[in-house]
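**Q** fold the following, please.
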Amino acid sequence: MTTLLLKWKRISLVQRILLGMILGIILALAVPSATGISLLGSLFVSALKAVAPLLVLLLVMSAISKHERGRKTNMRSIIALYAISTFLAGLTAVAASFVFPVQLSLGSGAENVTPPGGITEVLKSLLLNVVDNPVNALIKANYIGILAWAIVLGLALKNAHDHTKNMLVNLSDAVSQVVRWVIQLAPLGIMGLVFDSITTHGLSSMMDYGKLLLLLIGCMLFIALVVNPLIVYFNIRRNPYPLVLSCLKESGITAFFTRSSAANIPINMRLCEKLKLNPDTYSVSIPLGATINMAGAAVTISVLTLAAVHTLDIHVDFGTAIILSLLSAVSAAGASGVAGGSLLLIPLACSLFGIPNDLAIQVVGVGFIIGVLQDSAETALNSSSDVLFTATAEYAKDRKEGKDYIIHV
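**A** Below you'll find the predicted structure:
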């Protein structure tokens, strides 16, 4: 048994996850009545959801409390890169939706979902989430509230004794280790999730929405492989692809299967350490990016909204398209603060075109159907770009200061 465990550990996590996927497909086709297998997927997802909020709180709080005056970070540059990437993601999705228009067969199935009523309601919700009770924020996984309390408590603890700060670091390290243990169980969890998806919806369930999925995932791939590399090149003036591909391989693939940017934080922190980035910067930028860097969400909102527009044969002028891109970017940045994530912000975007709420909710229902792949690709893009832009900001700073820097990929 020990020998088998050692051999299993020598296999990379990505290969083990792929093996779990294959086993999930085989078991779903061979023994679809074995419903206990799907429990593995539910346990895996529940474990990630349980530990991720506490992880964000402790990481940000300990990082800010240990930050000393005089230490320079690149947070302004990183936040600017997050915002630019998210806006360009929405703009790319709008352009692609006009070039490759997709129509939907709208039906029922999402009547119980309650979307926000407008941008004012979204902003109000975000502000209320900022001042949410910290215990309630942890229980409900309100990452906007968790982030706000982590920043406030971190600032309040800057003058605390070193023993207190070290205790916070030890706690954040311990929770990070728990997340790593959970992620090591990903092959079993993925096997259960794949089994449940196939036995519930069937292999052909995704074919009906194939064109929509191709457009969504195609846009996200274009952002990851074309738009983001251009942003990186503009800042560091070097070949961006070694860095881009390293982030996609070591962060994006894991995030694709775990479907949680917050749970992928330890993976991203380890990658930043491998890239020899400034710990004072990435200890804050990575948890922050898991909350507000949402290019994938901007793509989802834009594509599904315009799919509804094309279905209803609504004319869209250039100005409205730009407004949609901006609205998608702003909404995406607050998606984690709205129950249901990016899909529930689709009716908000649909309201730009006068689409009735009942039809917009049906579009949300379509989003839930394709959510297995859509959400995985969205998370992979979001999480991998957290590291990408953290590294880009640091390398750009070194270039401007005339320093000779090495990209450790």
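**Q** hey, let's count contacts and neighbours off CA atoms from now on
**A** Will do.
**Q** for residue 23, pull up the helix or strand it's in.
**A** helix 13-30 (DSSP states H and E).
**Q** contacts for that helix, please.
**A** With contact meaning Cα atoms under 8 Å, 6 or more residues apart in numbering, helix 13-30 is reached by 184, 186-196, 198-199, 253-254, 257.
**Q** same question, stretch 230-250
**A** Residues outside stretch 230-250 that contact it (Cα under 8 Å, 6+ apart): 85, 224-225, 228-229, 267, 271, 380-381, 384-385, 387-389, 392-393, 395-396, 399, 407, 409.
**Q** now stretch 355-371
**A** Looking at what lies outside stretch 355-371 - Cα under 8 Å, 6+ apart - the contacts are 106-111, 113, 115, 206, 209, 213, 304-305, 308-309, 343-344, 346-347, 350-351, 374.
**Q** ok, now stretch 287-299?
**A** Here stretch 287-299 makes contact (Cα under 8 Å, 6+ apart) with 56, 59-60, 82-83, 85-87, 89-90, 92-93, 143-144, 147, 216, 219-220, 261-262, 265, 325, 328-329, 331-336, 342, 377-379, 381-383, 385-386.
**Q** what residues are up against residue 129?
**A** By Cα under 8 Å, 6+ apart, the contact set of residue 129 is 137, 142, 144-145, 337.
**Q** where's it relative to residue 137, distance?
**A** 8 Å (Cα to Cα, to the nearest Å).
**Q** same thing with residue 388?
**A** From residue 388 to residue 137 the distance is 28 Å (Cα to Cα).
**Q** neighbour count for those two, which is higher?
**A** Here residue 388 and residue 137 are compared on neighbour count by other Cα atoms under 10 Å; more neighbours surround residue 388, at 25 against 20.
**Q** for residue 228, see how far away the more buried one is.
**A** Here residue 388 is placed at a distance of 9 Å from residue 228 (Cα to Cα).
**Q** could you do residue 98 as well?
**A** For residue 98, the distance to residue 228 under the criterion Cα to Cα works out to 21 Å.
**Q** and these two? Which one has more around it.
**A** Ranked by neighbour count (other Cα under 10 Å), residue 98 and residue 228 place residue 228 first, with 24 against 15.
**Q** so which residues of the stretch 201-350 of the chain form strands?
**A** In chain order, the stretch 201-350 of the chain shows no strands, with DSSP state E, counting those that start in this stretch as the criterion.
**Q** helices along that one, start to end?
**A** 210-222, 228-236, 241-247, 253-258, 265-274, 279-292, 295-311, 318-333, 346-350 (DSSP state H, counting those that start in this stretch).
**Q** report the buried residues of the fifth one.
**A** Within helix 265-274, the residues that count as buried by 16 or more other Cα atoms under 10 Å are 265-269, 271-272.
**Q** before we move on, what about the second one?
**A** The neighbour-count criterion (16+ other Cα under 10 Å) identifies 228-233, 235-236 as the buried residues of helix 228-236.
**Q** next, the structure of the following sequence, for comparison with the previous one:
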Amino acid sequence: MKKLLRLYLRTSLVLRILVGFIVGSLIGVLFWTLSRSPGATVPQTVIGYITPFGQVFVHMLKMIVVPIIFFSLVVGASSLPIRKFGHIGLKTLGWYLLTSVLAAVLGTALALALDPGAGADLDAWRLLADGKTTEVHEIAEDIPEEGALSQILLNLFRNPFEALAAGNFLPIIVFAILFGLAIRVSIEAGDALRVKRLETLVDLLEACRDAMFELVDWILEYSPIGVLALSIVNFGLYGPSIVGPYVRVTLGVVCGIAAMVFVVYPMLLWAVTRRNPFGVLRRIKEPMIMAFITRSSAATLPVSIKTAEEELRIHNELASFSLPLGATINMDGVCVHLPMFAVLAANLFDVPLTLGALVVLVMTTVLSSIGAGGVPGGSLMLLFIILESMGLSAEQVAVIVALALGINPILDMFETMNNVTGDLVCSYAVASNENLIQSDSAKINDA
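**A** Below is the predicted model of the structure:
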């Protein structure tokens, strides 16, 4: 038994995760197939026993997300000189906005090319939406009445303790950055005694952050088991959901995300760094896989920060600022995903898509993606914003959202992987441009 345990621990973590995903997927599809038989209850019963092992893994990741965001952002904001922080912050936001626009344009172009729902029988699609009306109403109730943009602005400034307890990321990020900047300003303007106290505080926060990263290592050792359980549950409940009438929608989203990850990001990286972009992608495969399984940018954040610092060699002051920010506002996968359902809705309900309407669609997609939330299924809420901006009625919106619910668990995997990849790529591009990569980064180029 000890020999098996040593062999397990010596095996690459990525390999263990991949094996867990493949084995779990096969078992899940088998359970899904068996559950189709009349009167079959055993597969669903077994899945019920397996579910907690996957949920525990996601909960463990979420347990450490909030403290990692807080400690990392405060340390990052307090480590950079004020002028440099402003410059890097604007450049990071610019990169996130650029990739989101590219993703929205790509998603819209693919949606127009594939034309999902063209010539389809609306009654047949309505049948697919049956059984999802309750979930649609629940999602609709969570949409803030104030509107997406105003709600985001209001949500930036909340009671920090309430936000920490609720895991509300935007106000945590704002408070942590402001707190870190206040420390930095005080250090730059204070007397010797005051500076010494503040530097002691920064050292304490760094120690807390380092302890959280050690906790990440412990959780990652459990990750193959969690991935195995999550894969069994996901595929056991939904099966090969990307068949039948959903094929064209799914094909468009998956192709768009593949183009972002393997074409757009490498081109941007090469243009900025002049290094082998696929070497960078190989080094971030662990958070990419984790994002695919957990379907949560926020839950993957601890792994993303660890990978950025240890594999990409990005300085902590940048990684601890850009990645928590990206997990909240940079949702490239959402920008690929939403236009596909918008074009589907236009075809089903005869909504004309003029050039002006397409420009509005791209802009609305980019702006609304900021509120996706970094959690599983966060993009579903944004569908209401996109579809209502097209002038659809409440009933029509409900049909499209119900259709999206049917396939969302599968699409969400690819979408979240795209989001996390975009965060790391943008952070690496900014780090290269600002000379915030440690000297042994040549390894990335040769990888």
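**Q** please state their TM-score.
**A** Put the two chains on top of each other and the TM-score (TM-score structural alignment, normalised by the length of structure 1) is 0.88; 404 aligned residues with a Cα RMSD of 2.9 Å.
**Q** tabulate the buried residues of helix 265-274 of structure 1 in a markdown table, adding columns for distance to residue 153 of structure 1.
**A** Below are the buried residues of helix 265-274 of structure 1 laid out as a markdown table (distance: Cα to Cα, whole Å):
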| residue | distance to residue 153 of structure 1 |
| --- | --- |
| 265 | 20 |
| 266 | 21 |
| 267 | 25 |
| 268 | 23 |
| 269 | 21 |
| 271 | 27 |
| 272 | 25 |
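**Q** which of those lies closest to residue 3 of structure 1?
**A** Ranked by distance to residue 3 of structure 1 (Cα to Cα), those are led by residue 267 at 26.5 Å.
**Q** kindly state which residue of structure 2 is aligned to that closest one.
**A** When structure 2 is aligned by TM-score structural alignment, residue 267 of structure 1 is paired with residue 303.
**Q** can you pull the contacts of the closest residue to its match other than its chain neighbours?
**A** Excluding the flanking residues, the one nearest residue 303 of structure 2 by Cα to Cα, 6 or more residues apart in numbering is residue 287, at 5.7 Å. By Cα under 8 Å, 6+ apart, residue 287 of structure 2 lies in contact with 300, 303-304, 307, 420-421.
**Q** distance to residue 51 of structure 2 added to the residues you listed, as TSV?
**A** Converted to TSV, the contacts of residue 287 of structure 2 look like this (distance: Cα to Cα, whole Å):
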residue	distance to residue 51 of structure 2
300	19
303	22
304	25
307	28
420	25
421	27
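**Q** and in structure 1, which of those residues remain?
**A** Of these, the subset whose aligned partners also make contact in structure 1 (criterion: both residues aligned by TM-score structural alignment, their matches' Cα atoms under 8 Å) comprises 300, 303-304, 307, 420-421.
**Q** which residues are in contact with the most centrally placed residue in structure 2?
**A** Among the residues of structure 2, residue 297 comes closest to the average C-alpha position under Cα atoms, centre = their mean, at 3.0 Å. Contacts were defined as Cα under 8 Å, 6+ apart; by that measure residue 297 of structure 2 touches 291, 327-328, 374-375, 416-417, 419-420.
**Q** nearest to residue 211 of structure 2, of those residues?
**A** Minimum distance to residue 211 of structure 2 across the contacts of residue 297 of structure 2 is 21.4 Å, recorded for residue 327 (Cα to Cα).
**Q** gap between the two ends of stretch 229-246 of structure 2?
**A** Between the opening and closing residues of stretch 229-246 of structure 2 lies a distance of 26 Å (Cα to Cα).
**Q** next, the buried residues of it.
**A** By neighbour count, with 16+ other Cα under 10 Å as the criterion, the buried positions of stretch 229-246 of structure 2 are 229-242, 246.
**Q** what do residue 129 and residue 137 of structure 1 both touch?
**A** What both residue 129 of structure 1 and residue 137 touch, as defined by Cα under 8 Å, 6+ apart, is the set residue 145.
**Q** give me the residues contacting stretch 85-100 of structure 2.
**A** Residues outside stretch 85-100 of structure 2 that contact it (Cα under 8 Å, 6+ apart): 77, 322, 326, 330-332, 335, 366, 422-423, 426-427, 430, 434.
**Q** what's the answer for stretch 226-234 of structure 2, then?
**A** Against stretch 226-234 of structure 2 from outside (Cα under 8 Å, 6+ apart): 17, 20-29, 47, 50-51, 53-58, 293-294, 409.
**Q** residues in structure 1 aligned with it?
**A** Going by TM-score structural alignment: stretch 226-234 of structure 2 matches residues 189-197.
**Q** post-alignment, the matching stretch versus structure 2, mean distance?
**A** Relative to structure 2, and after both are superposed, stretch 189-197 of structure 1 has an average distance of 2.2 Å to its aligned residues, where the measure is mean Cα distance after the TM-score superposition for structure 1.
**Q** any idea how far that stretch is from the chain center?
**A** 20 Å (Cα atoms, centre = their mean, to the nearest Å).
**Q** ok, now stretch 57-76 of structure 2?
**A** Mean C-alpha position of stretch 57-76 of structure 2 versus that of the full chain (Cα atoms, centre = their mean) differs by 15 Å.
**Q** corresponding residues in structure 1 for that stretch?
**A** Counting by TM-score structural alignment, stretch 57-76 of structure 2 pairs with residues 44-63 of structure 1.
**Q** what does that stretch contact?
**A** When contacts are defined by Cα under 8 Å, 6+ apart, stretch 44-63 of structure 1 is touched by residues 138, 141-143, 146-147, 149-151, 153-155, 165, 168-169, 171-172, 175-176, 178-179, 182, 185-186, 189, 258, 260, 262-263, 280, 283-284, 287.
**Q** and if we set it to 6 Å?
**A** 138, 141, 146, 150-151, 154, 168-169, 172, 175, 189, 262-263, 283-284, 287 (Cα atoms under 6 Å, 6 or more residues apart in numbering).
**Q** with stretch 164-184 of structure 2 instead?
**A** 70, 73-74, 77-78, 156-158.
**Q** okay if I get those as TSV plus neighbour count, secondary structure and distance to residue 397 of structure 2?
**A** Output for those, formatted as TSV (neighbours: other Cα atoms under 10 Å; DSSP: H, G, I helix; E, B strand; the rest coil; distance: Cα to Cα, whole Å):
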residue	neighbour count	secondary structure	distance to residue 397 of structure 2
70	26	helix	37
73	33	helix	38
74	29	helix	41
77	26	helix	42
78	27	helix	45
156	16	coil	28
157	15	coil	31
158	15	coil	31
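**Q** which pair of those residues spans the longest distance?
**A** Of all pairs drawn from those, the one with the largest separation by Cα to Cα is 78 and 158; the distance is 21.2 Å.
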